[in-house]
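Asks: No sequence on hand, only this structure:
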């Protein structure tokens, strides 16, 4: 019995060692982002492969633009909608994460009661989805730059590690600059400059408050829920909300 326990233990240790070695070998050079602009991201490559697999022509419209040439209105609108405490946290907004957990537990209880499976003494709450509002700009950037679309604990763990090193190696201004240049704003449209030219036929530097809020309203789901071609009324409703909160965002750089 002891022999097989020892074999199992050593096998487990070996597997962990192999996994850690793999993680170290494949760990991205985050420090390079201080001076190098990413030409692509994991999410962009996923969209390209997705288009190819579906027999569609892959699209990639992306124009890198320094943050000082992107309207401050867009800086404020994006932070108002995605991460109002961006300048206050170290990559993780624990208050938002706690709220996401509480909301998930309440939702889980409601569904369990509706299905008749709720037992307050035995019921185990679900893991929260950590949807928009719980993920900070830095976390979203880590996911877009380096991770797959899979949803599991391993990916969430990698996201946390990458988030930590992004905050450690880059200034807040640089994090926001990279974010604004790589996020998705429609089918094959990436970054503020491409989005501004596509939707408003102007440079990102010239966006008005209303236009900035409109673009920021799309971010949670630019291909579906907040796609202005599919659900313009939803985008406009969220735009109005963001316009109310934009002025409360103080840019600290």
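Replies: Yep, it's here. Only a predicted model underlies this, so the values are computations on that prediction, with no experimental measurement involved. Numbers count the residues shown, from 1 in each chain.
Asks: can we go C-alpha only for contacts and neighbour counts from here?
Replies: Will do.
Asks: what about the strands in the stretch 51-200 of the chain?
Replies: With DSSP state E, counting those that start in this stretch applied, the stretch 51-200 of the chain shows strands at 61-62, 189-190, listed in chain order.
Asks: how far is the last one from where the chain is centred?
Replies: From the chain centre to the centre of strand 189-190 is a distance of 15 Å (Cα atoms, centre = their mean, to the nearest Å).
Asks: helices and strands around it, which ones?
Replies: strand 61-62 (3 or more Cα pairs under 8 Å, 6 or more residues apart in numbering; DSSP states H and E).
Asks: who's in contact with the strand it packs on?
Replies: Strand 61-62 has contacts (Cα atoms under 8 Å, 6 or more residues apart in numbering) with 181, 182, 188, 189, 190, 191, 193, 194.
Asks: The third one: what's it in contact with?
Replies: Contacts of residue 188 were listed using Cα under 8 Å, 6+ apart, and they are 47, 58, 59, 60, 61.
Asks: Would you check how far apart it and residue 43 are?
Replies: Relative to residue 43, residue 188 is positioned 11 Å away (criterion: Cα to Cα, to the nearest Å).
Asks: Kindly report the same for the fifth one.
Replies: As for residue 190, its distance to residue 43 is 10 Å (criterion: Cα to Cα).
Asks: So between these two, which is more surrounded?
Replies: Applying other Cα atoms under 10 Å to residue 190 and residue 43 shows that residue 190 carries more neighbours, namely 23 against 19.
Asks: Which parts of this protein are helices?
Replies: Using DSSP state H, the helices of the chain run over 2-26, 42-53, 72-82, 94-115, 137-146, 153-169, 172-182, 192-200, 209-218, 232-245.
Asks: what about these, which gets the closest to residue 129?
Replies: Minimum separation from residue 129 across those (Cα to Cα) falls at helix 94-115, 7.1 Å.
Asks: For the closest one, buried residues please.
Replies: Neighbour counts over helix 94-115 (16 or more other Cα atoms under 10 Å) mark 96, 97, 100, 101, 104, 105, 108, 109 as buried.
Asks: ok, and here's another one to check against it:
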């Protein structure tokens, strides 16, 4: 019995130390830019299994050097209540749960921009209740340490936009040959729509769904409120 208690205590202490490490990194990133993320490193390792010399396409740019068109499009497509919620959009999660239950499979995630950033920075793409719980903890850490603009700036620079393509600047140059500052509303909306499945859309750019959803986001962008 004592051995079990000691093991449990050790696990609790390890959990606390891991959370402290995560929070220390988040505090550092309030004023310093992350050079990579857990998700980037994981995907690069997969790519290098067939291309040993592969490098990721990524280039950090400041918040004011990213088109407001892209910011508005992402909020319209991914997280309409980004400015208002505390990191978790409970209503969106409930709607996603109901939709998934009706379909009998996961068709909607309901994750906010902050949740997506938490996952990208620290976690893997695997789905489990434990990972989701950790995602919630990191999400609240991000919201406690950073303002919305900083959260969005990091997100825009680290989110995946294709096979080995990360961040708004690399995506803009990969798909359109221009900088992220010069994206038109239609170009921005198309990039935003790609986010849930970027590697698929990287090789299926003529998707009819992609075009239909892009047209919808263009119409919604005007109501998006930026941080």
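Replies: It's in. Predicted, not measured: the structure shown is a model, and the values here were computed from it.
Asks: quick revisit: so can I have TSV of the helices of structure 1 showing distance to residue 32 of structure 1?
Replies: Formatted as TSV, those follow (distance: least, Cα to Cα, whole Å):
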stretch	distance to residue 32 of structure 1
helix 2-26	15
helix 42-53	16
helix 72-82	23
helix 94-115	28
helix 137-146	13
helix 153-169	9
helix 172-182	12
helix 192-200	22
helix 209-218	27
helix 232-245	33
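Asks: first vs last residue of stretch 95-113 of structure 2, how far apart are they?
Replies: 17 Å.
Asks: What of stretch 78-89 of structure 2?
Replies: Stretch 78-89 of structure 2: ends 11 Å apart by Cα to Cα.
Asks: roughly how far is that stretch from the heart of the chain?
Replies: Its chain's C-alpha centre and that of stretch 78-89 of structure 2 lie 13 Å apart, by Cα atoms, centre = their mean.
Asks: again with stretch 208-219 of structure 2
Replies: Distance, centroid of stretch 208-219 of structure 2 to centroid of chain: 20 Å (Cα atoms, centre = their mean).
Asks: now it: which residue numbers in structure 1?
Replies: Mapped onto structure 1 using TM-score structural alignment, stretch 208-219 of structure 2 covers residues 233-244.
Asks: Give the equivalent position in structure 1 for residue 158 of structure 2.
Replies: Per TM-score structural alignment, residue 158 of structure 2 is aligned with residue 182.
Asks: Show me what residue 43 of structure 2 aligns to in structure 1.
Replies: Using TM-score structural alignment, the equivalent of residue 43 of structure 2 in structure 1 is residue 47.
Asks: Distance of its match relative to residue 37 of structure 1?
Replies: According to Cα to Cα, residue 47 of structure 1 stands 20 Å off from residue 37 of structure 1.
Asks: Have a look at those two and say which one is more surrounded.
Replies: The neighbour count for residue 47 of structure 1 versus residue 37, taken as other Cα under 10 Å, is higher for residue 47 (18 against 15).
Asks: Pretty sure residue 145 of structure 1 sits against residue 43.
Replies: Yes. The pair residue 145 of structure 1 / residue 43 is scored as a contact, 6.7 Å apart, by Cα atoms under 8 Å.
Asks: now the match of residue 43 of structure 2: how far from residue 185 of structure 1?
Replies: 12 Å.
Asks: check contacts around the match of residue 158 of structure 2.
Replies: 40, 41, 62, 144, 190, 191.
Asks: Out of the contacts of strand 61-62 of structure 1, flag the one nearest to residue 205 of structure 1.
Replies: Nearest to residue 205 of structure 1, judged by Cα to Cα, of the contacts of strand 61-62 of structure 1 is residue 193 at 8.3 Å.
Asks: Quick test: name the residue nearest the centre of structure 2.
Replies: residue 116 (3.5 Å; Cα atoms, centre = their mean).
Asks: Residue 245 of structure 1 touches residue 78, doesn't it?
Replies: No. Counting by Cα under 8 Å, residue 245 of structure 1 stays clear of residue 78, with 10.5 Å between them.
Asks: Comparing the two, which shows the higher neighbour count?
Replies: residue 78 (26 against 16).
Asks: Residue in structure 2 paired with that one?
Replies: Using TM-score structural alignment, residue 78 of structure 1 sits opposite residue 74 in structure 2.
Asks: Residue 89 of structure 1 now?
Replies: Match for residue 89 of structure 1 (TM-score structural alignment): residue 85.
Asks: Might you report the residue contacts of the closest residue to residue 130 of structure 1 other than its chain neighbours?
Replies: Once flanking residues are discounted, residue 130 of structure 1 sits nearest to residue 100: 5.7 Å by Cα to Cα, 6 or more residues apart in numbering. Counting by Cα under 8 Å, 6+ apart, residue 100 of structure 1 makes contact with 128, 129, 130, 131, 133, 134.
Asks: And residue 100 of structure 1, what's its match in structure 2?
Replies: Under TM-score structural alignment, residue 100 of structure 1 pairs with residue 96 in structure 2.
Asks: Surely residue 141 of structure 2 is in contact with residue 23?
Replies: Yes. Between residue 141 of structure 2 and residue 23 a contact is recorded at 6.5 Å, counting by Cα under 8 Å.
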